[in-house]
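A.B. asks: Fold the following.
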Amino acid sequence: MSNVVETVKQVVKPILDKHSFYLFDVEFVKEKGGWYLRVYIDKTGGVTIDDCVLVSDELSEKLDELDPDPIPQAYFLEVSSPGAERPLRNEAELKQAVGEYINVSLYKNLNGSKSFEGTLKTLNDDKLVMENDKWGKHPVVEIPRDLVAKARLAIKF
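C.D. replies: This next block holds a predicted model:
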């Protein structure tokens, strides 16, 4: 299935470049008895439903033109945003999130918790520094990088 993903990435790139979007991810998965091709796109300021429809229409047309068909089975095409609480999957995405409100899950407890939500103030090779005024006397926490299981953007309530 990685062939499908790689082919779709190549086909969608010029479409996204033309509209100043960027590719967040592509997945091709079987769920509930059907195949789903999911293309996650983004742009500065976020994407709209109209943006997703535009990319879906253009991508569908381009995929239909390919011969041989890279996806011979029936599938559903879904184009969407990665979401407001998108995962921060790598160093570059973490760096972009400095100053943003995030959620960090840990492999083991730190200060009695395995999860922290707050503003990412800084990061380096050794630690993340987060701040949240709801944490009382200790509004800043330093999280060793080797304890971080996953991180994502979060919505502040």
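A.B. asks: For the rest of this, base every contact and every neighbour count on C-alpha atoms.
C.D. replies: Noted.
A.B. asks: ranges for the helices of this structure?
C.D. replies: Using DSSP state H, the helices of the chain run over 2-18, 49-65, 91-96.
A.B. asks: Dump those helices to JSON lines, plus mean neighbour count.
C.D. replies: JSON lines is the format used below for the helices of the chain (neighbours: other CA atoms under 10 Å):
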{"stretch": "helix 2-18", "mean neighbour count": "15"}
{"stretch": "helix 49-65", "mean neighbour count": "15"}
{"stretch": "helix 91-96", "mean neighbour count": "13"}
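A.B. asks: ok, now which ones touch residue 110?
C.D. replies: Residues counted as contacts of residue 110 (CA atoms under 8 Å, 6 or more residues apart in numbering) are residue 143.
A.B. asks: Alongside the first, I'd like the structure of this one:
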Amino acid sequence: MGYELVRIAVLGRENPTVQIMADRADGLMLTVEDCEAISHQISAVLDVDDPIAGEWTLEVSSPGIDRPLTRAKDWVRYAGHQVKVEMTIPLPGGRKRLAGIVLGAADGMASLRVESGETMALPMADIRRARLVLTDALIDATQPGPKTLPEQHN
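C.D. replies: Alright, predicted model coming up:
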């Protein structure tokens, strides 16, 4: 279909909502028409396979500007931007939450530079949530046209 899955979430127990977050494979912004096309395709599959008992609601959306980073390619694409991360298990020292600058990802590890200047490699399998922080640099990076890299602070 020309789309990439970013995240699937099922929320609620009675009348659950299936949330689908998607990107366009060509890197352009996801439109309302794209969401509608994805919704029709997924609805048709879910109606036939019926994996959810009873009534449910389907929501299809773009990840938004302050998107979650769920794939290695997200960590690479948004290198230089601020991120907040929550881990499923504590890191050495007991921390489960941290913030920093995205450096990239490789071999199942996401990298970021925290406020102290330390570079941390996080196992992607242990990341519960990672979400970009809304900044002017991020807004600029998501606009059409020439891009400027965010300022690097050491």
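A.B. asks: Would you pull the TM-score for this pair?
C.D. replies: The TM-score (TM-score structural alignment, normalised by the length of structure 2) is 0.57; 122 aligned residues with a CA RMSD of 3.6 Å.
A.B. asks: Quick check: which of the helices of structure 1 is nearest to residue 71 of structure 1?
C.D. replies: Among these, helix 2-18 comes nearest to residue 71 of structure 1, with 6.6 Å by CA to CA.
A.B. asks: about what we covered before: among the helices of structure 1, which comes closest to residue 157 of structure 1?
C.D. replies: Ranking these by proximity to residue 157 of structure 1 (CA to CA) places helix 91-96 first, at 21.3 Å.
A.B. asks: The closest one against structure 2, how far on average?
C.D. replies: Overlaying structure 2 shows helix 91-96 of structure 1 at a mean distance of 2.9 Å from the equivalent residues (mean CA distance after the TM-score superposition for structure 1).
A.B. asks: ok so, going back, please convert the helices of structure 1 to TSV, extending it with distance to residue 114 of structure 1.
C.D. replies: Formatted as TSV, these follow (distance: least, CA to CA, whole Å):
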stretch	distance to residue 114 of structure 1
helix 2-18	34
helix 49-65	35
helix 91-96	19
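A.B. asks: among the ones you listed, which is nearest residue 34 of structure 1?
C.D. replies: Residue 34 of structure 1 sits nearest to helix 2-18 of all the helices of structure 1, at 15.4 Å, using CA to CA.
A.B. asks: now for the closest one, which elements pack on it?
C.D. replies: Here helix 2-18 of structure 1 touches strand 22-31, helix 49-65, going by 3 or more CA pairs under 8 Å, 6 or more residues apart in numbering; DSSP states H and E.
A.B. asks: what sits against the closest residue in space to residue 7 of structure 2 that isn't next to it in sequence?
C.D. replies: Nearest residue to residue 7 of structure 2, sequence neighbours excluded (CA to CA, 6 or more residues apart in numbering): residue 21, at 5.1 Å. Taking CA under 8 Å, 6+ apart as the criterion, residue 21 of structure 2 is in contact with 5, 6, 7, 8, 60, 61, 62, 63.
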